[in-house]
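Peer 1: 3D model of this:
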Amino acid sequence: MSALNIKKGSTSHSAYNLRDTHSDVVERHTLAVIVANEAGVLARVIGLFSGRGYNIDSLTVAEVDHTGHRSRITVVTSGTPSVIEQIKAQLGRIVPVHEVHDLTTEGQSVERELALFKVAGKGDKRVEALRLADIFRANVVDSTLESFIFEVTGTSEKIDAFAELMRPLGLTELARTGVAALSRGAEAV
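Peer 2: Predicted coordinates:
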């Protein structure tokens, strides 16, 4: 039993990686990959995942530096600590990749996702859908006499919870953007 209360993981404030890389526990990690904004880069990054049998839970891509021609790929993936380390190392070896950051282990980060929900219903179900949307701070972005389209922004868990509540009320369609994430603090990633 350790006398120190040290949490597993590494942070930007520690020189030591305290994670057990031989663990069999599957962990969810959010990776921020800064790449050259050129044709074929996304295909090469995704090819690394598919070629080695790694799963992607969420993927978002957008240009973040127009003058520097750089894009940010945010990938949410799962694996054992050794698999995650292997993914990061292999991503770093791809030529158009400038930086690879594991937001899960580098300190605190903020993750958000946007989703659109089409809910069809009449009467009490319609009223209940509006009531729940208010609780979840969902915006009504379109309305007809038979349906609503709600916009929800938040964590993936919040999106999942809203979807579960809307299913019995007439959820007919769902579109999700995937996770966008930034590390907290003054330093840029």
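
Peer 1: use CA for all of it now, contacts and neighbours both
Peer 2: Noted.

Peer 1: neighbouring contacts of the helix or strand encompassing His29?
Peer 2: His29 is part of strand 27-36, with elements assigned from DSSP states H and E. Strand 27-36 is contacted by residues 41, 69-81, 84, 96-104, 181, 189 when judged by CA atoms under 8 Å, 6 or more residues apart in numbering.

Peer 1: again, but for stretch 163-180
Peer 2: With contact meaning CA under 8 Å, 6+ apart, stretch 163-180 is reached by 58-60, 74-76, 111-121, 125-126, 128-129, 132, 156.

Peer 1: Following up with a second sequence; could you model it the same way so I can compare the two?
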Amino acid sequence: MKTTEQKWLSVYVENEVGVLARVSGLFSGKLYNLNSLTVGETEAKDISRMTISLFSDDRTFEQVKYQLSNMIEVIQVIDYSDIPIHTKEVMYIKLPYDENLENDLDKLAKNNSFTIVEETTHQLLIECINTDKQNNQLIADLKQFISQEIEIIRGGSVAIASLVKE
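Peer 2: Purely as a prediction, here's the structure:
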């Protein structure tokens, strides 16, 4: 039986029109499922860095790395499988506000990291910069207190190798 687990790649690519479409097209064309894909310019304006998270078995992951490495626009593929990394994801949550929610949020703040960035008499906007697992937990915790619909926006994870190697 193939075991799937979360895997991380850092992919340096030429900062050109269409590169993101070609990389994401590789995933959809081969029926690989991305968990998260974030892209941003690096310190060099002509190079972008993609952080890719996916759940896969080892064989599929090796195929993904091989196919990415063979793309013309790809400069470097870094596998984060066997090294310590730091990951974070930006998430915003818009939720209905009532007086009871304040006590619930105080309870949640003991185990979760978030900031209230805006509030009105009817709504709150929360910003969270945590790992994706911590953000998943915050959502689950919030749903215990709030029966109404909440709006969630997630920005995708970024990852970087730790300075300390194990």
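
Peer 1: which residue in structure 2 lines up with Val62 of structure 1?
Peer 2: Check again: residue 62 of structure 1 is Ala, not Val. Counting by TM-score structural alignment, Ala62 of structure 1 lines up with Gly40 in structure 2.

Peer 1: And its match, how close does it get to Met50 of structure 2?
Peer 2: Gly40 of structure 2 is 7 Å from Met50 of structure 2, where distance means CA to CA, to the nearest Å.

Peer 1: now do Phe114 of structure 2
Peer 2: The gap separating Phe114 of structure 2 from Met50 of structure 2 is 26 Å, by CA to CA.

Peer 1: Compare the two and say which is more crowded by neighbours.
Peer 2: Taking other CA atoms under 10 Å, Phe114 of structure 2 and Met50 do not tie; Met50 has more neighbours (22 against 19).

Peer 1: The spatially closest residue to Ile56 of structure 1 that is not a sequence neighbour: what's it in contact with?
Peer 2: Computed as CA to CA, 6 or more residues apart in numbering, the closest residue to Ile56 of structure 1 that is not its neighbour in sequence is Thr77, at 4.8 Å. Thr77 of structure 1 is in contact with 28-31, 54-58, counting by CA under 8 Å, 6+ apart.

Peer 1: Over which residues of structure 2 does the top strand by length along structure 1 lie when aligned?
Peer 2: When structure 1 is parsed with DSSP state E, its longest strand is strand 109-120. Counting by TM-score structural alignment, strand 109-120 of structure 1 pairs with residues 85-96 of structure 2.

Peer 1: Tell me roughly how far that stretch lies from structure 1 on average.
Peer 2: Taking mean CA distance after the TM-score superposition for structure 1, the mean distance separating stretch 85-96 of structure 2 from the aligned residues in structure 1 is 0.9 Å.

Peer 1: for structure 2, what spans make up the helices?
Peer 2: Taking DSSP state H, the helices of structure 2 run over residues 19-29, 58-69, 99-109, 132-145.

Peer 1: mean offset of the second one relative to structure 1 (after superposition)
Peer 2: Between helix 58-69 of structure 2 and the corresponding residues of structure 1, superposition yields a mean separation of 0.3 Å, by mean CA distance after the TM-score superposition for structure 1.

Peer 1: other SSEs contacting that helix?
Peer 2: Applying 3 or more CA pairs under 8 Å, 6 or more residues apart in numbering; DSSP states H and E, one finds that helix 58-69 of structure 2 contacts helix 19-29, strand 74-79.

Peer 1: Count the residues that sit near the residue in structure 2 that Met166 of structure 1 lines up against.
Peer 2: Under the alignment (TM-score structural alignment), Met166 of structure 1 pairs with Leu142 of structure 2. Neighbourhood size, Leu142 of structure 2 [other CA under 10 Å]: 17.
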